[in-house]
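Engineer: here is my input, please return the structure:
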Amino acid sequence: MTAGPVLALRGVSKRFGAVQALTDIQLEVTAGEVLALVGDNGAGKSTLIKAIAGVHQPDDGVIEWEGRPVTVHRPQDAQNLGVATVYQDLALCDNLDVVGNLFLGRELTRFGVLDEVAMEKRSRALLDTLSIRIPSVRIPIASLSGGQRQVVAIARSLIGSPKVVLLDEPTAALGVEQTAQVLDLVERLRDQGLAVLLISHNMADVMAVADRVAVLRLGRNNGVFARRSTTQEEIISAITGATDNAVTRRQARGTEGSA
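Structural biologist: Below you'll find the model as predicted:
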């Protein structure tokens, strides 16, 4: 792990007309860790991710990469730094096979012709490294399950050898087994030394794989929690901005009943 954060946001703010989407956001992501970003709808999670990914430019504040300020005007700038983003829609092409999707826009050529052999070999090697189980790298994406499609999209983000991977709700709408497959992959990314920023509404997923949990509320920081020393109830309280909610009341009733 590096001595300092790979990616840091220092006082980042973003406005859309009269709407203040983000205010003075502070965030650090370190190599070899999974940082979960949580918050209610409208908390600013999507805006923050798009600011890091180069879709939106912050109005105030600084984005730092390995300790130095950088300017991210467009998605290509973020990719060049080493930031890979996997959005919810995955942006996969159903009519292409796994190889075609992995190298879409980054095709390998030899003597001006697509080098299918080299791309297939690299695809197999990448999937093997990540322990991703796919029937064949030549199977059409349309034939894969939701979980398999998700891990292919994550694998594709690694083609450019990024240092930070942003995952936007990677387990949304997946079943139990498919969710487990994706979470296993998230852990393998961490084990390989990547910094992973995981956006999720699923607290069970967050508690399963995150090292730290950063909470956004109404576009502002509302706490960063070490997963091993916090509880799901404490995080939910930070998300909702109240210590009295349905979850904490249930917990209190359970404590009283066992007394």
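
Engineer: going forward, measure contacts between C-alpha atoms and count neighbours the same way
Structural biologist: OK.

Engineer: show me what the strand or helix carrying Val215 is in contact with.
Structural biologist: Using DSSP states H and E, Val215 sits in strand 212-217. Applying Cα atoms under 8 Å, 6 or more residues apart in numbering, the external contacts of strand 212-217 come out as 27, 34-40, 43-45, 206, 221-227, 235, 238-241.

Engineer: structure for this one too, so we can compare:
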Amino acid sequence: MSVSSNAPTVLKARGLRKQYGHVVALDGADFDVRAGEILAVIGDNGAGKSSLIKALSGALSPDAGEIQLDGRTVRFASPADARAAGIETVYQDLALAPAMSIAENLFLGREVRRAGLAGSMFRQLDRPRMQREAADALTALGVNIRSIEQAVETLSGGQRQGIAVARSAAFARHVVILDEPTAALGVRESGMVLDLITRVRDRGLSVVLISHNMPHVFQLADRIHIQRLGKRAALVDTASISMTDAVAVMTGADAPS
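Structural biologist: This next block holds a predicted model:
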């Protein structure tokens, strides 16, 4: 499903700057992701991709610049602020608790308490509701697991990635940011995750995909944000650029057209 060029911009940044002593991580970086698109972010090591994503997800406070969500300026003091605004991020470590169940992981940090005094006074959790909603979330995204009660440590790498992505999709209202989601996976499990990313987008969410895997980028992305030397070097439609040219812009071998 291609995204119209007239689709509104959901998340936007202008002139983001972040400096650590003499090291400039972001040097006036811009960013745009449209509603319902998959936007790939690529760049060489040290290009500022991680700093950019951390600024957009509330894990980093930029020294200068502006971030807008749905046209309104926002300031995220923490990742919790970004999550409350509807932006979910899945980092490479997945932030899963291996010994806990799938349902418990989906609601980790957002546990649902039982109604009435049992929840308000005795802080008892509504486990049946969490299990039911977790199962519904996984089913909606086509994530196949044996039991919602099984421990995450019993899952394969691809299944764990699926749980992390499903958790983000269940709570995101605007954007899901995925940091190298297939980096440690084999061919079959990578295919499962790529299909999952497409299903997340098909639910109307914008997906920001940070990846070094160029075939995956060109397979999935509607547009490509090329980061270089702390700023955006180019923002191009995937169909309008070759993989070779994208790498050339990314490495500085060629100027963006």
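
Engineer: ok, back up a step: where in the second structure does the helix or strand that comes right after the strand holding Val215 of the first structure align, residue-wise?
Structural biologist: Moving toward the C-terminus from strand 212-217 of the first structure, the next helix or strand (DSSP H and E) is strand 220-226. Under TM-score structural alignment, the match for strand 220-226 of the first structure in the second structure covers residues 231-237.

Engineer: show me where the stretch 1-150 of the first structure has strands.
Structural biologist: For the stretch 1-150 of the first structure, the strands defined by DSSP state E, counting those that start in this stretch cover 7-16, 19-29, 34-38, 60-65, 68-70, 83-86, 109-110, 113-114.

Engineer: which of the ones you listed sits closest to Asp94 of the first structure?
Structural biologist: Relative to Asp94 of the first structure, the nearest member of the strands of the stretch 1-150 of the first structure by Cα to Cα is strand 83-86, separated by 16.6 Å.

Engineer: which strands and helices sit next to the closest one?
Structural biologist: With contacts taken as 3 or more Cα pairs under 8 Å, 6 or more residues apart in numbering; DSSP states H and E, strand 83-86 of the first structure sits against helix 45-53, helix 146-157, strand 164-168.

Engineer: let's see 7 Å
Structural biologist: Applying 3 or more Cα pairs under 7 Å, 6 or more residues apart in numbering; DSSP states H and E, we find strand 83-86 of the first structure packed against helix 146-157, strand 164-168.

Engineer: about what we covered before: what residues sit buried inside the match of strand 220-226 of the first structure?
Structural biologist: Using 16 or more other Cα atoms under 10 Å as the test for burial, stretch 231-237 of the second structure gives Lys231, Arg232, Ala233, Ala234, Leu235, Val236.

Engineer: need the contact list for His174 of the second structure.
Structural biologist: For His174 of the second structure, the contacting residues are Gly86, Ile87, Leu205, Ser206, by Cα atoms under 7 Å, 6 or more residues apart in numbering.

Engineer: now it, nearest residue through space, not along the chain?
Structural biologist: Nearest non-adjacent residue to His174 of the second structure, counting by Cα to Cα, 6 or more residues apart in numbering: Gly86, 5.2 Å away.

Engineer: wait, that neighbour touches Ala172, no?
Structural biologist: Yes. In this structure, Gly86 of the second structure is within contact of Ala172 by Cα atoms under 7 Å, at 4.7 Å.

Engineer: neighbour-wise, which of the two wins?
Structural biologist: Ala172 (21 against 18; other Cα atoms under 10 Å).

Engineer: now the match of strand 220-226 of the first structure on the first structure. Mean distance?
Structural biologist: Here the mean offset of stretch 231-237 of the second structure against the first structure after fitting is 1.2 Å, by mean Cα distance after the TM-score superposition for the first structure.

Engineer: residues making contact with that stretch?
Structural biologist: Leu26, Asp27, Gly28, Ala29, Asp30, Asp222, Arg223, Ile224, His225, Ile226, Gln227, Pro256.

Engineer: counterpart of the first one over in the first structure?
Structural biologist: Using TM-score structural alignment, the equivalent of Leu26 of the second structure in the first structure is Leu22.

Engineer: for the buried residues of stretch 231-237 of the second structure, give me TSV that also has distance to Arg17 of the second structure.
Structural biologist: Converted to TSV, these look like this (distance: Cα to Cα, whole Å):
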residue	distance to Arg17 of the second structure
Lys231	9
Arg232	12
Ala233	15
Ala234	17
Leu235	18
Val236	22
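
Engineer: closest to Ser78 of the second structure among the residues you listed?
Structural biologist: Proximity of these to Ser78 of the second structure was ranked by Cα to Cα; the top entry is Lys231 with 22.5 Å.

Engineer: from Leu16 of the second structure, how far off is that closest one?
Structural biologist: Distance check for Lys231 of the second structure against Leu16 of the second structure: by Cα to Cα, to the nearest Å, it reads 8 Å.

Engineer: give me the common contacts of those two.
Structural biologist: The contact sets of Lys231 of the second structure and Leu16 overlap at Leu26, Asp27, Gly28, Ala29, Asp30 (Cα under 7 Å, 6+ apart).

Engineer: quick one: closest of the strands of the stretch 1-150 of the first structure to Ser145 of the first structure.
Structural biologist: Closest approach to Ser145 of the first structure among these (Cα to Cα): strand 83-86, 17.2 Å.

Engineer: check whether Asp24 of the first structure really touches Ser13, as I assumed.
Structural biologist: Yes. Counting by Cα under 7 Å, Ser13 is a contact partner of Asp24 of the first structure at 5.2 Å.

Engineer: so which of these two has more stuff around it?
Structural biologist: Neighbours were counted for Asp24 of the first structure and for Ser13 using other Cα under 10 Å; Ser13 has more, 24 against 16.

Engineer: the residue mapped onto the more buried one from the second structure and Ile53 of the second structure: what is the separation?
Structural biologist: Under the alignment (TM-score structural alignment), Ser13 of the first structure maps onto Arg17 of the second structure. Using Cα to Cα, Arg17 of the second structure is found at 13 Å from Ile53 of the second structure.
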